[in-house]
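>>> Attaching a predicted model along with its sequence, questions to come.
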Amino acid sequence: MSSQAEISERMRAILIDWIIEVQYRLTLMPETLYLTVYIIDQYLSMESVPRKELQLVGISAMLIASKYEEIWAPLVKDLMCLCDNAFTRDQVLTKEKAILDRLHWNLTVPIMYMFIVRYLKAAMCDTELENMAFFYSELALVHYAMLVYPPSVTAAAAVYAARSTLGMNPPWTDILEHHTGIVEPQLLYVLR
């Protein structure tokens, strides 16, 4: 964010929170959400974006992620409608191409969702633990400070926080340590 002249961490958080709402409203797959946030963050790290175009970057990133992850991607006009038609179809498609060009079309990346699903299997979780872990992972998506950690560490921290919140004892097991390669003191450092 230090390279952004007009965009702050708070503005990024508002955008990501809105993207999460859009993902739920359109009933898109979780992979689409996590890839969308990855694309937004990568693009913002490479390109200075004017404040008035931040939502355009978000919706274009979601269009890209939807085309990559979904069987049926939402229509551009539906995404435009969610933005109160603040942008034209040409603007969305032009920004989509600009983002893809800037990222060199590299979309196959390890996102937090892939790790959290694996870690939850290792934790032999129930629905309550799963919901709590995904709640924490979505909170992590919003908070800029969490970007310093690799997706695997953030996913492990979400599972650890969920297990701790639900009073599971121990909060971090040998099996989870084996599957994540992360020991409990590392997680406590992330969650401080």
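Nice, thanks for sending it over.
>>> make it CA atoms for all contacts and neighbour counts henceforth
Will do.
>>> Where does the spatially most central residue of the chain sit, in terms of helix or strand?
Most central in the chain under Cα atoms, centre = their mean is residue 34, positioned 3.3 Å from the mean C-alpha point. Taking DSSP states H and E as the criterion, residue 34 maps to helix 30-46.
>>> Check which helices and strands that helix sits against.
Applying 3 or more Cα pairs under 8 Å, 6 or more residues apart in numbering; DSSP states H and E, we find helix 30-46 packed against helix 9-25, helix 54-69, helix 89-102, helix 112-122.
>>> Tell me what angle the third one forms with helix 30-46.
Inter-element angle recorded for helix 89-102 and helix 30-46: 80 degrees (by axes from the mean of the first three to the mean of the last three Cα atoms, to 10 degrees).
>>> tell me the contacts of the nearest residue to residue 14 once chain neighbours are set aside?
The spatially closest residue to residue 14, leaving aside those adjacent along the chain, is residue 142, at 7.7 Å (Cα to Cα, 6 or more residues apart in numbering). Counting by Cα atoms under 8 Å, 6 or more residues apart in numbering, residue 142 touches 12-14, 16-17.
>>> Comparison target below:
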Amino acid sequence: MREQEEEFRIKNNYLDTPPLKKNSKKHKLTREDRAIVVDLVFEIHRKYGLVPETLFVAISTIDRYLSMRKEPLRKSRDIESIGVAALLIASKYEDIYPPALDEMITMMGRPSTRKEVLNWEFKILKQLVFQITVP
């Protein structure tokens, strides 16, 4: 059990990545980005009355995925798509009736497509080796 805790531990400094080059088309993840995505996940969670565990699993999934990423995000809106994908994963795992993806997408501040969110869902599950909950 202790080894599993170490294996899935979130890096404390995963938001403290070096700055990007000025001409870079990639987006550096900031603490504000994380706050925005957690707020979005919380709002969707509250609107649909999902079980409390769904919120905890979603935020854990976001943090674990982002701490394992090697490269910066390509677009600033990717962080919201990651949040919705993580909430979708958590809701499928914890809730009896997960909310419809199209409805969750309408709550995003930056528009995204169903395909983008589903691609992020796959990337997250693959990166986390389908380990949704961890000790």
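Sure thing, it's come through. Since we're looking at a predicted model, the values are computed, not measured.
>>> follow-up on the earlier one: pull the most distant pair out of the contacts of residue 142 of the first structure.
With Cα to Cα as the measure, no two of the contacts of residue 142 of the first structure lie farther apart than 12 and 17, at 8.5 Å.
>>> contacting residues for the equivalent of residue 60 of the first structure over in the second structure?
Residue 60 of the first structure maps onto residue 85 in the second structure when the alignment is built from TM-score structural alignment. For residue 85 of the second structure, the contact set (Cα under 8 Å, 6+ apart) comprises 117-118, 120-121.
>>> Out of the residues you listed, which end up buried?
Burial by neighbour count, 16 or more other Cα atoms under 10 Å: within the contacts of residue 85 of the second structure this picks out 117-118, 120-121.
>>> Go through those and say which is closest to residue 131 of the second structure.
Within those, proximity to residue 131 of the second structure (Cα to Cα) peaks at residue 121, which comes in at 12.9 Å.
>>> my guess is the closest one meets residue 86, correct?
Yes: using Cα atoms under 8 Å, residue 121 of the second structure is in contact with residue 86, at 6.7 Å.
>>> what's around residue 160 of the first structure, how many residues?
26 (other Cα atoms under 10 Å).
>>> quick one: it from residue 31 of the first structure, how far?
From residue 160 of the first structure across to residue 31 of the first structure, the span is 21 Å (Cα to Cα, to the nearest Å).
>>> same check, this time on residue 158 of the first structure
Residue 158 of the first structure sits 16 Å away from residue 31 of the first structure, going by Cα to Cα.
>>> do residue 90 of the first structure as well
26 Å.
>>> Which one of these two is surrounded by more residues?
Comparing residue 90 of the first structure with residue 31 by other Cα under 10 Å, the one with more neighbours is residue 31, at 17 against 10.
>>> Can you tell me what the more buried one aligns to in the second structure?
With TM-score structural alignment defining the correspondence, residue 31 of the first structure maps onto residue 53 in the second structure.
>>> Not counting sequence-adjacent ones, nearest residue to its match?
Excluding its sequence neighbours, the residue lying closest to residue 53 of the second structure (Cα to Cα, 6+ apart) is residue 94, at 6.7 Å.
>>> Please apply the same query to residue 20 of the first structure.
Residue 20 of the first structure's closest residue in space is residue 33 (Cα to Cα, 6+ apart), at 6.7 Å.
>>> ok, the one you found touching residue 24?
No: Residue 33 of the first structure sits out of contact with residue 24 when judged by Cα under 8 Å, with a separation of 9.1 Å.
>>> Between the two, tell me which one has more neighbours.
Each of residue 33 of the first structure and residue 24 has its neighbours counted (other Cα under 10 Å); residue 33 has more, 27 against 13.
>>> Now compare the buried ones among the contacts of residue 85 of the second structure and name the two farthest from each other.
The largest separation in those, counting by Cα to Cα, is between 117 and 121 at 6.2 Å.
>>> between the two, what contacts are shared?
Listed as contacting both residue 117 of the second structure and residue 121 by Cα under 8 Å, 6+ apart are 82, 85.
>>> picking that back up, out of the helices and strands packed on helix 30-46 of the first structure, which is the most enclosed?
Stretch with highest mean neighbour count among these: helix 54-69 (a mean of 22; mean count of other Cα atoms under 10 Å).
>>> average gap between that helix and the second structure?
Mean deviation of helix 54-69 of the first structure relative to the second structure after superposition (mean Cα distance after the TM-score superposition for the first structure): 0.4 Å.
>>> hmm, back to that, so who does the residue nearest to residue 20 of the first structure touch?
Applying Cα under 8 Å, 6+ apart to residue 33 of the first structure gives the contacts 19-20, 23, 62, 65.
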